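My questions are about this predicted structure, shown below with the sequence.
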Amino acid sequence: MKKVILFFLICQVIVFSSIGQQQHHSPEQLGKAYSYLEKKGEVYFSFNKPEKLQFEKILQVISVDNVTAEKVFAYANEWEFESFLSEDIPFEVLNHPGDVDFELNMLSDINVKDINEWDFYPTYEAYESMMAQFETNFPDKCKIYNIKTLASGRKLLFAKVTSNINQPAAKTRFMYTSTMHGDETTGYILMLRLIDYFLNNYGTDPKVTYILDNMELWICPAENPDGTYAGGNNSVNGSTRYNANGTDLNRNYPNPVQGTNPSGPHEPETVAMMNFTDTMGFVMSANFHGGAECVNYPWDSWTSSEKLHADHLWWQMVSHEYADTVHLHSPSSYMSEFDNGITHGGDWYVIYGSRQDFNGYYRNIRELTIEISNTKLIPASQLPAHWNYNYRSLINYIYRATIGLKGTVTDAETGEPVKAKVFINNYDNEEDNSYVFSREDFGNYYRPLKAGTYSVTFSAEGYGPQTFTDVVIQNNQATELNVQLQAGFFANFSADITRIPEGGTVNFINESYGEPTQFAWTFEGGTPATSNLENPSSIQYNQAWT
């Protein structure tokens, strides 16, 4: 009987503890939240910004969408919301951005040749059809790739757009993707229109022609089709931020701070993108979002006071170029947040698992996050205006990938391409992988840089490194530097000190190339006088040396 009473008391403690955690939560707001969770699998809400330590904890639990001086806006699935409730913070449930009460002009039968205004959203089947039509109508400039068919049957589609598409060439590779948050749909339509724009303006627009003659564009308009069409294939109304498994894809990538799985197992969309970018050698990229209007540059994982990207000043220049060009063609209120439309990601709010930081840190790609509409699901009639605000900036940002340092790295004896590391001395940072590599198939490399004079080292396994000093980069121009690396063994070393006092000792470090297996050191004036070790240490010199 005592055991029964004890069990009853424990149950009472648990129940009242749970009630106590939610004692400040409005029953009305809780009801709204659970209704959304049941219907959509996610809830959108706001709360007053808490103090720093509690906010940092919350950032690890829910999907924060926007942060102002006083308010936080966020999404949560059921598990995330229960974790948030334990923090006992009052909140307000907001209308879900993916649910609208206006006509969206959904079209199911679209002939891309007949589109004039682009003031519509396609059904999912119409989207697939549009992508297929681009390839059919322009077989020499467009090819569609499916990098993943999801369990729903929906596909992650890329349009490859370039001139002479069937002829492999050493071109700069560039990537745009949109709508990894399924309810942020403005970029979805803008990317479809951008594909169409490049295909139809090749040969008449000089900049478009130059880009397609020198670059490969890879454009994925819908990176989270399950979220965009969560309400069914016939409408984007009912869209969700998360994918079909209730995961925020922009918190799902490996991260330099939290490691491989910051938000649990990688989702199919995440794995597909990781595998795709691993082989492509993209120079630059951007992904498009909504809910704000700004250009967000690296890093997301650190504030600028904690860690600056090696290209921080370049990023500021490129971001301002995007926003400043937008300002010439938009209302004064558009893209005016933060520093005249741009922000360092972590200074806005720190997140882990973003695709921007994954591509920058693990893939050596320069990637931006571009927020292009305060309202996530805008009326279709507003889509043409947003295109007009942004399309010049979209093209300018692509063109940026051709500016800076470029060239080809080859084997000095065979002329074959070499995959080499391109490191800007006293500029690049080994810790954040800001260097780039030449491509294995053609040996071509591209390193976007601000104007200046640089020292550059090229290195590859099995080859001796080469360093070039006084490499001049001019504004808005490309400097070409072709490099031939010599294969074989190259003896090289360093020492922990170079000014040796009388009786001092020196440690030597082998830095030879070609993976030697035997070593023969001679130390003039040193004791011992010889060594067969790879890294001989404590070599004593009785006389001072400099």
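Sure thing, it's come through.

Every contact and neighbour count from this point should use C-alpha atoms.
OK.

Which element, helix or strand, includes residue 372?
Secondary-structure assignment from DSSP states H and E places residue 372 in strand 366-373.

now the helices: where do they sit in the stretch 351-500 of the chain?
If you assign secondary structure with DSSP state H, counting those that start in this stretch, the helices in the stretch 351-500 of the chain sit at 355-362, 383-400.

Buried deepest among the ones you listed, which one?
Mean neighbours per residue, mean count of other C-alpha atoms under 10 Å, is largest over the helices of the stretch 351-500 of the chain for helix 355-362, with a mean of 24.

hmm, back to that, which helices and strands does the strand holding residue 372 pack with?
Judged by 3 or more C-alpha pairs under 8 Å, 6 or more residues apart in numbering; DSSP states H and E, the packing partners of strand 366-373 are helix 186-201, strand 284-289, strand 292-297, helix 355-362.

rerun that using 7 Å as the cut-off
strand 284-289, strand 292-297, helix 355-362 (3 or more C-alpha pairs under 7 Å, 6 or more residues apart in numbering; DSSP states H and E).

now the first one and helix 186-201, what's the angle there?
In this structure, strand 284-289 runs at an angle of 130 degrees to helix 186-201, with axes from the mean of the first three to the mean of the last three C-alpha atoms, to 10 degrees as the basis.

I'd like the distance from strand 284-289 to the chain centre, please.
7 Å (C-alpha atoms, centre = their mean, to the nearest Å).

follow-up on the earlier one: possible to save the helices and strands packed on strand 366-373 as JSON lines with distance to residue 126?
JSON lines is the format used below for the helices and strands packed on strand 366-373 (distance: least, C-alpha to C-alpha, whole Å):
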{"stretch": "strand 284-289", "distance to residue 126": "21"}
{"stretch": "strand 292-297", "distance to residue 126": "28"}
{"stretch": "helix 355-362", "distance to residue 126": "28"}
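
closest one to residue 471 among the ones you listed?
Across those, residue 471 has its closest neighbour in strand 284-289 (21.8 Å, C-alpha to C-alpha).

Second structure follows, compare the two:
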Amino acid sequence: MVRYARISRFVSLFFVLFVRETLQFQYKHHSNEELIETLEEVHQNCPNVTRIYELSERSVRGVPLWLIEFANMPGHHERLKPEFKYIANMHGNEVLGRELILRLAVYLCEAYLNGDKEIQSLISMTRIHLMPSMNPDGWQLATDTGGKDYLIGRTNNNSIDLNRNFPDLDRIMFSNELNHIHHNHHLLQDVSSLRQPLQPETKAVIRLIMAIPFVLSANLHGGDLVANYPYDESRSGAQQDEYSVAPDDETFRHLALSYSLYHVDMADPKRKGCGDSRSDQFAKQGGITNGAQWYNLQGGMQDFNYLSSNDFEITLELGCEKYPPNHVLMHEWKRNKNALVNFIWQSHIGIKGMIYNLKTKEPISNAIIHVRNVTNGLHKDIKHDVTSVHDGDYYRLLTPGQYKVTVTHEKFYPRSKIVVVKNSLYMPALRVDFGLRPLSPLRIQEGYGYSMQISNSFESLIS
């Protein structure tokens, strides 16, 4: 028995060493060809929990837009398991995020195979999507020209800034607020025209957002060191110094801090900024900023996610230098590693559950989940609703407190529950299911139920 135990330990040790050897990561700037090779190597080592897929559109120059997914059942949405995404290199000359996402993919596979309980649990509980580069054409131009210019390579190959190219849903939201229109979510259906044609990279990401019910995401940039949260666009049109409050401001502040406080020095008040007075203040604010208070941005991906879907997105500025040299990449990984992982865990704050027909037990999609904060007698409506997805599951990110949650659907009687959110680390969100009683046909005709038709049809705008 002792001999077999020794052999077993030897085999286990050999397996771990083999995994580490085959997944060795070279800290360098990976070309577009090397990017997919790295993802394929990760998939080959972790075939049971990964999938590589390409978006529906390619870049202007025809480069595929690749993602790798980590999940227990890759390729499938599982009920009660939130969907998460990181997108990097949206601005082609801001390259650190691209390398961090590649390194994160290697790390998740490596840790999973080496028996890391936290990472195994994270992958088991979450469907994680990683997109290293949204703008491979811009990356190529920035790289070919030495990676030193502050602007060359920022745009795509049509000279369009992709982070100004999304439909401007903020203006629709702000107009609804002024006119006391209660429609406060999934606003893409209200877009009647575009300021400029959507680029193929933008179209591809919009289709991704509409196809997968993301709960949380971040896009990775460079040029400063701060976690930026909605809204990016000011209500008045002011170009700076206007705090543009989103309905989920408290939750967004928590999400931004969940990155900055786990980063080695993003929230260190002693560190210097990136050369201007605003940047110097970020660390004193905990390493976070409201987007519009920093500067006004129209057509950004961050706010588009929040206002077109159930997804809460923030923007991560990862450093003053947009194209850092190879020799600092390992150091940058160490600075960001814990923050990258901790932010994914935030997919599990708040509440989640199933919404179903109380009579037939069938799941109900497109039910509306409205939340009122009643902590300490506050009674404040959070004027941003989310909806249940096609399998009847829903996810509502919330900070600790007491809430009144009301679920409505045009064919069912509404139902409310009081819940207390605590948010335990490394644990799933509090489960709160809602069984809804069907309305009679007469009641439906009378409009008793609250009607909100969610449409994912936007092809006429982007064709």
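All right, it came through fine. Since the structure is predicted, the reported quantities are computational estimates derived from the model, not experimental observations.

Superposing both, give me the TM-score.
Both chains were compared after superposition, and using TM-score structural alignment, normalised by the length of the second structure their TM-score is 0.76; 384 aligned residues with a C-alpha RMSD of 2.9 Å.

on that earlier part again, adding distance to residue 540 of the first structure, write the helices of the stretch 351-500 of the first structure out as a markdown table.
Formatted as a markdown table, the entries for the helices of the stretch 351-500 of the first structure read as follows, by distance: least, C-alpha to C-alpha, whole Å:
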| stretch | distance to residue 540 of the first structure |
| --- | --- |
| helix 355-362 | 42 |
| helix 383-400 | 54 |
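
which residues does the most centrally placed residue in the first structure contact?
Ranked by distance to the mean C-alpha position of the first structure (C-alpha atoms, centre = their mean), the top residue is residue 356 at 2.0 Å. With contacts defined as C-alpha atoms under 7 Å, 6 or more residues apart in numbering, the neighbours of residue 356 of the first structure are 367-369.

Which one of the helices of the stretch 351-500 of the first structure lies nearest to residue 314 of the first structure?
Closest approach to residue 314 of the first structure among the helices of the stretch 351-500 of the first structure (C-alpha to C-alpha): helix 383-400, 10.8 Å.

quick one: that closest one to chain centroid distance?
The chain centre lies 19 Å from the centre of helix 383-400 of the first structure; the measure is C-alpha atoms, centre = their mean.

before we move on, back to that, let me have the contacts of residue 356 of the first structure in CSV, extended by neighbour count.
Output for those, formatted as CSV (neighbours: other C-alpha atoms under 10 Å):
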residue, neighbour count
367, 26
368, 27
369, 24
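
quick one: which of these is nearest residue 40 of the first structure?
Minimum distance to residue 40 of the first structure across these is 25.9 Å, recorded for residue 369 (C-alpha to C-alpha).

Apart from its neighbours in sequence, what residue is nearest residue 426 of the first structure?
Across the structure, with C-alpha to C-alpha, 6 or more residues apart in numbering as the measure, the residue nearest residue 426 of the first structure apart from its sequence neighbours is residue 455 (7.9 Å).

Near the one you found, how many other residues are there?
By the other C-alpha atoms under 10 Å criterion, the neighbourhood of residue 455 of the first structure contains 15 residues.

The second structure: which residue goes with that one?
Alignment note (TM-score structural alignment): residue 455 of the first structure maps to residue 404 of the second structure.

do you know how far its match is from residue 258 of the second structure?
For residue 404 of the second structure, the distance to residue 258 of the second structure (C-alpha to C-alpha, to the nearest Å) stands at 25 Å.

Residue 440 of the first structure: what's it in contact with?
The neighbours of residue 440 of the first structure, taking C-alpha under 7 Å, 6+ apart as the test, are 417-419.

Would you check how far apart residue 65 of the first structure and residue 241 of the first structure are?
When C-alpha to C-alpha is the yardstick, residue 65 of the first structure and residue 241 of the first structure sit 10 Å from each other.

next one: residue 477 of the first structure
Residue 477 of the first structure sits 40 Å away from residue 241 of the first structure when distances are taken as C-alpha to C-alpha.

what about the counterpart of residue 309 of the first structure in the second structure, how many neighbours?
The alignment partner of residue 309 of the first structure in the second structure, by TM-score structural alignment, is residue 246. Here the neighbour count serves as a burial measure; for residue 246 of the second structure (other C-alpha under 10 Å) it reads 19.

wait, residue 246 of the second structure sits on residue 230?
Yes. Contact criterion C-alpha atoms under 7 Å: residue 246 of the second structure and residue 230 qualify, at 6.1 Å.

re the thing from before, which position in the second structure pairs with the residue nearest to the centre of the first structure?
Checking TM-score structural alignment: residue 356 of the first structure goes with residue 302.

Against residue 290 of the second structure, how distant is its match?
To residue 290 of the second structure, residue 302 of the second structure is 12 Å away according to C-alpha to C-alpha.

Show residues contacting whichever strand or helix holds residue 280 of the second structure.
Secondary structure here is read from DSSP H and E; on that basis residue 280 of the second structure sits in helix 277-282. Where contact means C-alpha under 7 Å, 6+ apart, the residues beyond helix 277-282 of the second structure that reach it are 226, 272-274, 288-289.

Quick check: ChimeraX command selecting the buried ones in those residues.
The ChimeraX command for the buried members of the contacts of helix 277-282 of the second structure (criterion: 16 or more other C-alpha atoms under 10 Å) is given here:
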select :226,273,274,288,289
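
Now for the contacts of helix 277-282 of the second structure: which two are most distant?
Using C-alpha to C-alpha, the pair of the contacts of helix 277-282 of the second structure lying farthest apart is 272 and 289, separated by 15.7 Å.
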